[in-house]
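[1] Any chance you could fold what I've pasted below:
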Amino acid sequence: MSLTGTVAALRGPSASNHDFWEDLRGLIETLHVFSKIDDLAELLHGNELVQAILVDGSGMTVEEFVRLTQDTERLVADRDIPLICLVAVSFDKPEALRPDAILTHPVPADTVTAQIRSLIRLKARRTESDVRLAALKDLGIEPPRPVMPVSGGQIDNRPCLMVVGTRGNFSHIEAVLGSKMQIVAALTADMANLYLSWRSFDMVVLDQDNDAAMDTLVLLRANPTFFDLPIILLTEGLDRETTREAYLTRANDVLTLHSTRADLYLRLTAGIRTRRMERQTQEMLLRSQDALESADGTISAEAFRQYLQHAKASAQRGHEPLTVGRLTIFPLDDVSNAQRPQITLDKSALRIIRRLVRIEDLAMLVDGTGLITVFPGTPRTDCEITINRISAVLRNTLVTLEIGERPLRLDASAKLSAVNTPA
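    The predicted structure follows:
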């Protein structure tokens, strides 16, 4: 499935990776490729909504690539557009670059589109977090403070990096970032898996032979708990076969053993910054929902009105859809339970529904209205698919309404309303 929407890209006029760009055009609905930043500026000032920007360093010197990236960062400084750098050079000295992600050539086109999708999802979650916090502010409710600040803060909140392997590059990595984060060494993949079950890490670096590194990568990605954990491989060389295999096994980036400290610093800080932003955003989404709800697990009609007002304004600014659903929950196979108070059925269903919707979707009980679900950035047709999935799971899940009672199955129907539909 191609990535819907518009992506813009900047590359040098002498770039020779034409096959890569042909593959990318087949994966993105609308891809604008420019060689001049003025052309990008003109696109951004138009009416077309750009979802992400790529800067490709193929065919450029280090100085040209750094200058183009910095010019792009200044251009989008007041816009919330993910920036991804495709690197084909080594940095000999530290550079002041702050992209959302860095990928090393030769990188497959589908890896780039996967990275774009991930950053678009993060942007949607951050927007929804801002909407909830704005509603809390209007209601005079103290907004939650993040336990996981993006840039650390407390000494025990510093980013934490794990280096897996025995090739001796731990001291090299520690020399680059040892004062800025906690670094833990794991000699084997099993040891890494064990450490990851004990605590949260912001990134993993695999300092192993290529075959062993691939095995470790497969092991970690097989655990659903670590599916989004940033992992970087240090390989003996950047040959096309090894690099492609690493990316297809869902490595976040690939570097060589000869990478400079500047290379390591850029890759590690960019990946860790984005990872911590994801973790903070998820935390704020959950805690702000808790703050909107009262002690009995419902949100007042006034609080929901304030929230929906901000959500609609945000959808209109971003030219994105917004759909709201009013769900009716009813017993599927137990007539005697049809007389139960609706609130009992709603609360039992809500626990299941919250596991079936995205973290940026809002699902809660609204006082005087019932079970409401809000789907930011989602057209009504897609919401119908989600409601069908919720109904199917409820019909096949036994729910105990009260202790000692026979479990029963529930079902759901929904009345969906498109609050905002982009033209």
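[2] C-alpha from now on. contacts and neighbour counts both.
    OK.
[3] Excluding chain neighbours, what is closest to Q208?
    G165 (4.8 Å; Cα to Cα, 6 or more residues apart in numbering).
[4] How far does the strand or helix carrying I385 sit from its chain's centre?
    Counting by DSSP states H and E, the secondary-structure element that holds I385 is helix 380-395. Distance of helix 380-395 from its chain centroid, counting by Cα atoms, centre = their mean, to the nearest Å, is 23 Å.
[5] Stretch 118-127 too?
    Its chain's C-alpha centre and that of stretch 118-127 lie 6 Å apart, by Cα atoms, centre = their mean.
[6] contacts for that stretch?
    Counting by Cα atoms under 8 Å, 6 or more residues apart in numbering, stretch 118-127 makes contact with 51-52, 80, 82, 100, 278, 281-282, 285, 314, 359-360, 376-377, all of which sit outside it.
[7] What of stretch 103-111?
    If you take Cα under 8 Å, 6+ apart as the criterion, stretch 103-111 is touched by 20-21, 23-24, 27, 58, 84-88, 112, 238, 240, 243-244, 247-248, 250, 252-255.
[8] how about this one, so we can line them up?
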Amino acid sequence: MDYETSLSWRGPYWYAGRRPKRNSSGDAPEDLDVSLLSMFERQATPPTALPAAIVVDIAHIEDGKKQPFFDWLLPHIGNLPCDVPFYVLTDGDDELPDGLQATAIIDRVVPDDVLLMLICIHQRALMRSEEAQLRRKVFGRIPGFGTAPHHTGSSSLMVVGLSGRFLEWQDASDPKVEVVGAFDGKMAVEFMSMRAFDAVVIDAAFEDAIDYIRQIRRDARFAGLPVLAVCDDEEDTAMLFRNGASDVIVGENRKETLTRRMVSSIRFGKRRRLADRILAESQMWLRQQIADGGLASEYYSSYLKTCSDALAVRGLDLWEMRLQPEHFGIHASTPEELEEIYTTLLSIADATSRDEDLVCLVKGLGPVAVLKNEAGTVRLQKRINSILTHTVR
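    This is a model prediction of the structure:
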């Protein structure tokens, strides 16, 4: 799993039954959290502050009120200015209402620390998806770039293991989703490198399941892929979650409930894959612009404005680093030397930054890095100083 240790943006939690734990003293204070059950009983409107996440444990909603509760809640979620992680906690016996577009439907036994980790992961994934949409809007479609095999193909589900329940997983999936089986983790990774998969089900004995999850998570291409692990013993769920399972399916599940959990995972996985593809293609295109003297300044200005406005909705700032040699105590004596330094700075920034950060050469400005948080600027500054100390100087 693409482990995250801090929230991308902070805010109150909207919760029903299960209130997520805080990550640090820097989180929004608990007294700003919104009890959705209390708001629902009063038919009130939640406060306007953007939540860090929305968590609903369906077991805490009275029978007969589940559909009315979600009929009340979903419009309020739809009125938020941007996407936030939305979780429904359940088990195999719960009946889930229609119309849920949850980020994930997860077994309620998920440990507190794993739930917080998932919130951090999904916050970043939502921002990456928005960044991909932003680049498509500003830069347009980018022709002539081949897509990596693990980004291409129709929506698919990978089932790993020899439980003999392959047909059950196929039956629980959307008919439009192709279901492919693999005997073990090694075979799964080989298949996943050849074409796109939007989610994985690990249906194997506990020790094997742990091993298969680790094999998948070790490959950076699949670090953020939704992985559902099947578990017969509830005592093993925490270990599966902590080894990288996005959800753990315990015991028997209603077919409708199981289908909704899988659909939720596949939907999110498909969104992640499309964002990965657009970001990878845009990075290749930006590198190509170097040969033409850099990205046109009007593209860059439009990107800064659009991205800054999008981040402001979440209460975040955009951090622009001008990667000029003099900022790092380096002076180029010839145009050739300057070009070499530019190449070095761009290479370091590209390797150090996240793939949703913009690293490029801009005509008239030189190399720049546009980052989504201040910590990224500090990390990049240190990395550049460290490498240049041993190379250029």
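[9] ok, back up a step: give the ChimeraX command for selecting the buried subset of the contacts of stretch 118-127 of structure 1.
    Buried members of the contacts of stretch 118-127 of structure 1, defined by 16 or more other Cα atoms under 10 Å, are picked up in ChimeraX with:
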select :51,52,82,100,278,281,282,285,314,359,360,376,377
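[10] Show me the contacts of stretch 118-127 of structure 1 that map onto strands.
    Restricting the contacts of stretch 118-127 of structure 1 to those inside strands, with DSSP state E as the criterion, leaves Q51, A52, P376.
[11] Mind putting the residues you listed into JSON lines with distance to Y265 of structure 1?
    Formatted as JSON lines, the entries for those read as follows, by distance: Cα to Cα, whole Å:
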{"residue": "Q51", "distance to Y265 of structure 1": "27"}
{"residue": "A52", "distance to Y265 of structure 1": "23"}
{"residue": "P376", "distance to Y265 of structure 1": "35"}
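[12] Assign the counterpart of L217 of structure 1 in structure 2 to helix, strand or coil.
    Residue correspondence, TM-score structural alignment: L217 of structure 1 in this structure matches I213 in structure 2. In three-state terms, and counting by DSSP: H, G, I helix; E, B strand; the rest coil, I213 of structure 2 is helix.
[13] Tell me the spacing between the residue nearest the centre of structure 2 and D355 of structure 2.
    Here the mean C-alpha position of structure 2 is nearest to the C-alpha of A125 (Cα atoms, centre = their mean), at a distance of 2.0 Å. The span separating A125 of structure 2 from D355 of structure 2 equals 11 Å under the rule Cα to Cα, to the nearest Å.
[14] R214 of structure 2 now?
    Relative to D355 of structure 2, and taking Cα to Cα, R214 of structure 2 is found at 23 Å.
[15] And M194 of structure 2, by the same measure?
    Distance check for M194 of structure 2 against D355 of structure 2: by Cα to Cα, it reads 22 Å.
[16] And for I77 of structure 2?
    With Cα to Cα as the criterion, I77 of structure 2 and D355 of structure 2 are 28 Å apart.
[17] circling back to that earlier point, closest to V204 of structure 1 out of the contacts of stretch 118-127 of structure 1?
    E278 (16.1 Å; Cα to Cα).
[18] so what's the aligned partner of that closest one in structure 2 up against?
    With the correspondence set by TM-score structural alignment, E278 of structure 1 lines up against R272 in structure 2. Taking Cα under 8 Å, 6+ apart, we find R272 of structure 2 in contact with A125, S129, G224, L225.
[19] circling back to that earlier point, can you give me the offset of whichever helix or strand comes after the helix holding I385 of structure 1 from its chain's centre?
    Helices and strands here follow DSSP H and E; after helix 380-395 of structure 1, the next one along the chain is strand 398-399. Relative to the chain's own centre, strand 398-399 of structure 1 is displaced by 32 Å; criterion: Cα atoms, centre = their mean.
[20] Now do the contacts for the residue nearest to Q208 of structure 1.
    With contacts defined as Cα under 8 Å, 6+ apart, the neighbours of G165 of structure 1 are A185, A186, L187, T188, L206, D207, Q208.
[21] could you redo the last one with a cut-off of 6 Å?
    By Cα atoms under 6 Å, 6 or more residues apart in numbering, the contact list for G165 of structure 1 reads L187, D207, Q208.
[22] just R267 of structure 1 next, same as before
    Contact partners of R267 of structure 1, counting by Cα under 6 Å, 6+ apart, are absent.
[23] Which residue in structure 2 aligns with it?
    Using TM-score structural alignment, R267 of structure 1 sits opposite R261 in structure 2.
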